[in-house]
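**Student:** Here you go, sequence then predicted model.
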Amino acid sequence: MPRKNSPRRPNARTNQAQASTTLLRIIGGEWRSRKLPFPAVEGLRPTPDRVRETLFNWLQHHVGGARCLDMFAGSGALGLEALSRGAESALFIDQSSIAARQLKDNLTTLKCQRADIINTAAATWLTQQQAAEEAQYDLVFLDPPFRKGMVEPICQQLDSLSLLSDHAMIYIETEAELAQLTVPANWHLHREKKAGQVIYRLYQRELLS
């Protein structure tokens, strides 16, 4: 009798690769509804769709032509969303080589040449910066690992190094229990909202009189 073909066994490597990536959806702009892969790196948690939608509703008059800085880029969700909606440029910083490599691939897929990626820790990048002669960034995204005490020192450094334009917008995403956040005196809270275990805030920088 002819031998029946046995059921094909799942390829373990294929299953592992599928399990180690997931998809990010861009919400609006030029790349609206595009889905891009990002790696399942420990601690990487892209800003949820509903939070990004709210944030970019807040930012609708500030994104076009903006120079963006995404300091804990991870999947690049925030910086990619800004680029899709007309930002002039974006600098992505992340210490994970896996995340940085995938982000580079995604930018290539999108044929985007308005972005750069630096594979290092945000704090390390800041220590390498000199005080800017002129402001560099109009829109900054800060979504650091929770409960590490990173946010406040980085905010102070960004301002003291003159890396921000006069009326820069700064988005900060933290754990919900961080009810009080100390930021530079000339950063004014523009919007704030809580979503589950996350609290997200949008500040606007003003010149001190």
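**Tutor:** Here it is on my side, so go on.
**Student:** C-alpha from now on. contacts and neighbour counts both.
**Tutor:** Will do.
**Student:** For Ser96, which residues are in contact?
**Tutor:** 41, 74, 119-120 (CA atoms under 8 Å, 6 or more residues apart in numbering).
**Student:** Now do the helices in the protein.
**Tutor:** Assigned by DSSP state H, the helices in the chain fall at 12-19, 49-58, 77-84, 97-109, 122-127, 151-160.
**Student:** which one of the ones you listed lies closest to Gly28?
**Tutor:** With respect to Gly28, and counting by CA to CA, the nearest of those is helix 77-84 at 6.8 Å.
**Student:** I'd like to know which elements the strand of greatest length in the chain is packed against.
**Tutor:** Longest strand in the chain by number of residues, with DSSP state E as the criterion: strand 164-175. For strand 164-175, the contact count by 3 or more CA pairs under 8 Å, 6 or more residues apart in numbering; DSSP states H and E identifies strand 137-142, strand 198-205 as packing neighbours.
**Student:** Of those strands, which stretch is the most buried?
**Tutor:** Highest mean neighbour count among the helices and strands packed on strand 164-175 (mean count of other CA atoms under 10 Å): strand 137-142, with a mean of 23.
**Student:** Let me know the angle separating it from helix 77-84.
**Tutor:** 150 degrees (axes from the mean of the first three to the mean of the last three CA atoms, to 10 degrees).
**Student:** could you say what helices and strands strand 137-142 packs with?
**Tutor:** Judged by 3+ CA pairs under 8 Å, 6+ apart, the packing partners of strand 137-142 are strand 67-70, strand 164-175.
**Student:** swap the cut-off to 10 Å and go again
**Tutor:** Packed against strand 137-142, as judged by 3 or more CA pairs under 10 Å, 6 or more residues apart in numbering; DSSP states H and E, are the following elements: strand 67-70, helix 77-84, strand 89-94, helix 151-160, strand 164-175, strand 198-205.
**Student:** Please compare the first structure with the one that follows:
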Amino acid sequence: MRKSKNRSAKPEKNRQPTGNIRIIAGKHRGRKLPVLAAEGLRPTTDRVKETLFNWLMPYINQSRCLDCFAGAGSLGFEAHSRNAAHVTFVELDRIAAKQLSSNKTLLNAENIEIKQTNILSFLSQQATTTFNLVFIDPPFRQGLVEQTVELLQHGWLANDALIYIEMENENDQLSLPNNWSLLKEKNAGQVSYRLYQASH
């Protein structure tokens, strides 16, 4: 889990970058980006991220990506570094979104877009583009995976889109569309992470 949609607000003066995320590979390999100090914001670990992007290696080049609960942006920035064509970050927290914008500037990344809004509100709009790759890593135990998945069905997914889901590993009753196939699955501690492909 990388972030919490409902994390408690802290005074802005106390919410300064206190850590960093590391880009593992690609054109920004080894680059470290500042991470906001915020309750509930825990970037995906390097171990999980490395496994995920090994899975995605055949698909990432020139893909259009959506990072649904962007938080620190660990997955979206990694996708950008590995030659994704475009990455859209959606993050509700205003200060976290501002940090994403600062890191976008640090990377001089014109093909990154930051949306400071609720992902469910964003996906409830009429789809204006389609995504080849979607990252879903919401706060735990709030039913947000199913809600996000349902809204993605309304025109947001490209043919054969890949969807990454990171969630609590006790959630074995996940309801997903019948046309989604599980490609990869692993557990790390209390986290289950899975890669699906949606067929049309």
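**Tutor:** Here it is on my side, so go on. Not measured: the values here are computed from a predicted model.
**Student:** Of all the helices of structure 1, which one is nearest Lys35 of structure 1?
**Tutor:** helix 97-109 (9.7 Å).
**Student:** If you compare the directions of the closest one and helix 77-84, what angle comes out?
**Tutor:** 20 degrees.
**Student:** quick one: helix 97-109 of structure 1 aligns where in structure 2?
**Tutor:** The alignment of helix 97-109 of structure 1 onto structure 2 (TM-score structural alignment) spans residues 94-106.
**Student:** Run the chain-centre distance for that stretch.
**Tutor:** Here stretch 94-106 of structure 2 is found 15 Å from its chain centre; the criterion is CA atoms, centre = their mean, to the nearest Å.
**Student:** Superpose on structure 1 and give me the mean offset of that stretch.
**Tutor:** Its matched residues in structure 1 lie on average 0.6 Å from stretch 94-106 of structure 2 after superposition (mean CA distance after the TM-score superposition for structure 1).
**Student:** contact partners of that stretch?
**Tutor:** 3, 9-10, 12, 15-17, 32-38, 41, 70-74, 77, 89-91, 107-117 (CA atoms under 10 Å, 6 or more residues apart in numbering).
**Student:** show me what contacts Ala161 of structure 2?
**Tutor:** Ala161 of structure 2 makes contacts with 59, 63-65, 130-134, 180, 196-200, as judged by CA under 10 Å, 6+ apart.
**Student:** returning to that earlier point: now the contacts of Ser96 of structure 1 as CSV including distance to Ala12 of structure 1?
**Tutor:** As requested, those are arranged in CSV below (distance: CA to CA, whole Å):
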residue, distance to Ala12 of structure 1
Val41, 19
Gly74, 26
Asn119, 30
Thr120, 32
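**Student:** List just the nearest of those to Arg52 of structure 1.
**Tutor:** Nearest to Arg52 of structure 1 out of those is Gly74 (CA to CA; 14.6 Å).
**Student:** rewinding a little: of the helices of structure 1, which stretch is the most buried?
**Tutor:** Mean neighbours per residue, mean count of other CA under 10 Å, is largest over the helices of structure 1 for helix 77-84, with a mean of 25.
**Student:** Provide the aligned range in structure 2 for that one.
**Tutor:** Helix 77-84 of structure 1 corresponds to residues 74-81 in structure 2, going by TM-score structural alignment.
**Student:** Run the chain-centre distance for the matching stretch.
**Tutor:** Worked out by CA atoms, centre = their mean, stretch 74-81 of structure 2 lies 9 Å from the chain centre.
**Student:** Likewise for stretch 44-57 of structure 2?
**Tutor:** On CA atoms, centre = their mean, the centre of stretch 44-57 of structure 2 falls 12 Å from the chain's centre.
**Student:** List of residues touching that stretch?
**Tutor:** 1-3, 21-25, 43, 59-60, 71-75, 78-79, 82, 133, 137, 162, 164, 166, 183-188, 191-195.
**Student:** now that stretch: which residue numbers in structure 1?
**Tutor:** Using TM-score structural alignment, stretch 44-57 of structure 2 pairs with 47-60 in structure 1.
**Student:** what's the one residue sitting closest to the centre of structure 2 in contact with, if anything?
**Tutor:** For structure 2, the residue nearest the mean C-alpha position is Asp67 (3.3 Å; CA atoms, centre = their mean). Residues in contact with Asp67 of structure 2 (CA under 10 Å, 6+ apart) are 73-77, 79, 87-91, 114, 119, 133-137, 164.
**Student:** Kindly report the same for Thr130 of structure 2.
**Tutor:** 64-66, 152, 155-159, 161.
**Student:** any chance of those in a markdown table, with distance to Ser124 of structure 2 too?
**Tutor:** Shown next, in a markdown table, are these (distance: CA to CA, whole Å):
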| residue | distance to Ser124 of structure 2 |
| --- | --- |
| Arg64 | 19 |
| Cys65 | 18 |
| Leu66 | 15 |
| Leu152 | 9 |
| Gly155 | 10 |
| Trp156 | 10 |
| Leu157 | 14 |
| Ala158 | 17 |
| Asn159 | 20 |
| Ala161 | 19 |
